[in-house]
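Participant: Sequence and predicted structure, then a few things I'm wondering about:
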Amino acid sequence: MIAPENPVLAVLCGADHPPDMAAIEDAAVVRYTDERGLADALAGADALFVYDFLSGAVPGAWHAADRLKWLHIASAGVDPVLFPGLRESDVVLTNSRGVFDDAIAEYVLGVVLSFAKDFARSLDLQRAGTWKHRETERIAGREVLVVGTGPIGRAIARMLRAAGMRVSGAGRRARVGDPDFGVVHESAALTRYLPEFDYVVAVAPLTDQTKGMFDAAAFAAMKPSARFVNVGRGELVVTSDLIAALQAGELAGAALDVFETEPLPAESPLWTMPDVLLSPHMSGDFIGWRRTLVEVFAGNFRRWLAGEPLWNVVDKRLGYVPSESQGGAGWATGN
């Protein structure tokens, strides 16, 4: 795909413009816009950079995309822009795969340790001025199932293995001998394997097949001593079923970074439930992540101008970058 001589780039960003865009502005006509002006910005645009990756405005403005050839989203998940109009078009979709892998893996290790070492209760007792000795759990040797075998899932598997945990995966195809997971189970048969695990980590992409995959049946299949961690997409989980499972003692706890509705509604029971850890969709957001997202886009922008193959091309049928495709590692090394 070769960029036109004087490309027009629309950038969906709201009030906060992406940093370090000077080199891109020198090479293209850049139209910064919020959701209200997106249709006007798309008219005649050759490319779209969805910097505001939580926005759902692209489908509503798609009718104005009369010349678009390439859409890049500043996230690993592409569900906000993967609607029928884009799927059926010739527009190439790329994402920011590779930016958040290690940060999310560190988050998962952190919440696993928090559960095992009872940090939340220690903090409560500290604030109450109460000295109460307890015994805590070891994580070495505990069984973990990571549901989602893409780059983030693999980073999680490597980090948890390094801490002594025994990690398996769940993905579209069952297999053995995987370099990061060893055994990968078929996610379509998830409830068959869930009883084996002490921790279940959801990091699958959101597709028609994965939406609502963690429902009442899935939670009922888990050990009562198991903990559930969601760093994937909120819609992977039927929230009412999760709340019911926690209330019934079918799970020992949950750590949730993503939710069906964000922000989490104030009336949600999750806010005050014991053994539930909540964070506001920030597990991958390390200091400097916004600049890194622009670096990824800038690397792909340079390739686009030169007519070179783009990094992180999403298979629009699958909803993610296939594992066998080239990832985004090149942007970090300048290759």
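Facilitator: Received, thanks.

Participant: switch to C-alpha atoms for all contacts and neighbour counts from now on
Facilitator: Will do.

Participant: Is the residue nearest the centre of the chain in a helix, a strand, or coil?
Facilitator: Centroid-nearest residue in the chain, with CA atoms, centre = their mean: G232, separated by 4.5 Å. The local conformation at G232, judged by DSSP: H, G, I helix; E, B strand; the rest coil, is coil.

Participant: Can you tell me the closest non-neighbouring residue to it?
Facilitator: V203 (3.8 Å; CA to CA, 6 or more residues apart in numbering).

Participant: right, and that neighbour touches R154 too?
Facilitator: No: counting by CA atoms under 8 Å, V203 does not reach R154; the two are 10.0 Å apart.

Participant: alright, now check it against this:
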Amino acid sequence: MNPSGAGRCAPVVAVVNYTDTPPERLSSLVGTEATLRAASTKVGLDAILPEARIVVVWAYKSDLLEGSWELAGDVEWVHVAAAGVDRPLFPKLVESSAVLTNAAGVFDRPMAEWVLMCILAYVKEFFDNVEYQREHRWVNREVGVLEGQKALVVGAGGVGRDVAHMLGLVGMEVRGVARSRRDGDPDFGTIHPIGDLAELLPEADYVICALPLTAATQGLFGGEEFALMKPTARFINVGRGASVDEEAMIAALKQGQIAGAALDVFVTEPLPPASPLWDLPNVFVSPHMSGSGFEERLAAQFLHNLRRWKAGRPLLNVVDKRLGFVPYRG
């Protein structure tokens, strides 16, 4: 379905936000092209939703929309200001005629840079140097190089593609894993099906998880997967925390089954103070910030799609609501 937005000068857009005021940059860019009304509570959303033709879930972890969806009778388009749509995607939205879009593309380059930073920190022993500096120790030694290191990127969406491209530029050998096999891919060469994961894990120096959270990816990395990895391998997660069995990962890290992990996402966020991950010496914890620096791009992306909607043109980044992500069209 293509939203019938042609002819609407200033549609009401209900913004699920962290406050009852629309995001400043979004308001500034959209201007008079739409009427933005924000809510951070169910009472507030119930008041504005009946007038809305469009919903923007800016607070992407919020579940407010599900509780108020019965009032969204005129909503044709729901936009989630995030790459993952697992939290805002609920059964009644799936069954509805509303088109769902996400912010695919906004976070790809920053997240790829974060992955490269982590790999460089490991290869050049940056974390060790920080400790030596604290101890006032001068430890001159040989460190590794990126060229020839093997990376396995699990998830071949926009983030995974930018990761593969960036790692390829610095001489790493990159393989990709997705739902099905594809040959002749411009970024990966061959993309292997998820069923080949067990064969590919033992060869990788770095395993990068860039998966959306769906029923198929929930708990994908467990004890068996970590046991298959090299004891010198590192695991990097910029996808979703729930794609990993955290207890199994913690056990693998403690037992030396893998050498380390760089984690930007977790099952529970914020990461609880009692989590062992904070104190494991071979773990780098980052507070879900690998895609930072995005507000300007998020607002510009929505405005671009808003203009397409108003012109009656097909929207970009349409999520397959059954799959839970934007299918690759290459």
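Facilitator: The structure has been received and is ready for your questions. Everything numeric in this text was worked out from a predicted model, so none of it was measured.

Participant: related to what we said a few turns ago, show me the contacts for the residue nearest to the centre of structure 1.
Facilitator: G232 of structure 1 is in contact with 202-206, 258, counting by CA atoms under 8 Å, 6 or more residues apart in numbering.

Participant: And it, what's its match in structure 2?
Facilitator: Aligning on TM-score structural alignment places G232 of structure 1 opposite G239 in structure 2.

Participant: cool, and A218 of structure 1?
Facilitator: Correspondence of A218 of structure 1 to structure 2, assessed by TM-score structural alignment: E225.

Participant: Quick one: the strands in structure 2, in order.
Facilitator: Taking DSSP state E, the strands of structure 2 run over residues 12-16, 35-39, 54-57, 77-80, 99-101, 150-154, 173-178, 182-185, 189-193, 206-209, 234-237, 260-263, 283-285.

Participant: Quick check: which of these is nearest to R297 of structure 2?
Facilitator: Proximity to R297 of structure 2, assessed across the strands of structure 2 by CA to CA, is greatest for strand 77-80 (13.4 Å).

Participant: Could you check how far the residue in structure 1 sticking out farthest from the centre is from S114 of structure 1?
Facilitator: Among residues of structure 1, the one most distant from the C-alpha centroid is W131; the distance is 39.1 Å, by CA atoms, centre = their mean. From W131 of structure 1 across to S114 of structure 1, the span is 19 Å (CA to CA, to the nearest Å).

Participant: Next: M21 of structure 1.
Facilitator: For M21 of structure 1, the distance to S114 of structure 1 (CA to CA) stands at 39 Å.

Participant: now do L236 of structure 1
Facilitator: With CA to CA as the criterion, L236 of structure 1 and S114 of structure 1 are 23 Å apart.

Participant: doesn't P88 make contact with L65 of structure 2?
Facilitator: Yes: under the criterion of CA under 8 Å, L65 of structure 2 makes contact with P88 at 7.2 Å.

Participant: Tell me which of these two has more neighbours.
Facilitator: Neighbours were counted for L65 of structure 2 and for P88 using other CA atoms under 10 Å; L65 has more, 26 against 21.

Participant: Now do the same for the more buried one: its match in structure 1.
Facilitator: By TM-score structural alignment, L65 of structure 2 lines up with V58.

Participant: residues contacting its match?
Facilitator: Counting by CA under 8 Å, 6+ apart, V58 of structure 1 has contacts 38, 80-81.

Participant: ok, 10 Å please
Facilitator: By CA atoms under 10 Å, 6 or more residues apart in numbering, the contact set of V58 of structure 1 is 12, 35, 38-39, 42, 48, 50, 65, 80-83, 86.

Participant: what's the answer for F284 of structure 2, then?
Facilitator: Per CA under 10 Å, 6+ apart, neighbours of F284 of structure 2: 118, 127, 236, 260-264, 277-278.

Participant: Among those residues, the buried ones, what's the ChimeraX command?
Facilitator: A single ChimeraX command selects the buried members of the contacts of F284 of structure 2 (16 or more other CA atoms under 10 Å):
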select :118,236,260,261,262,263,264,277
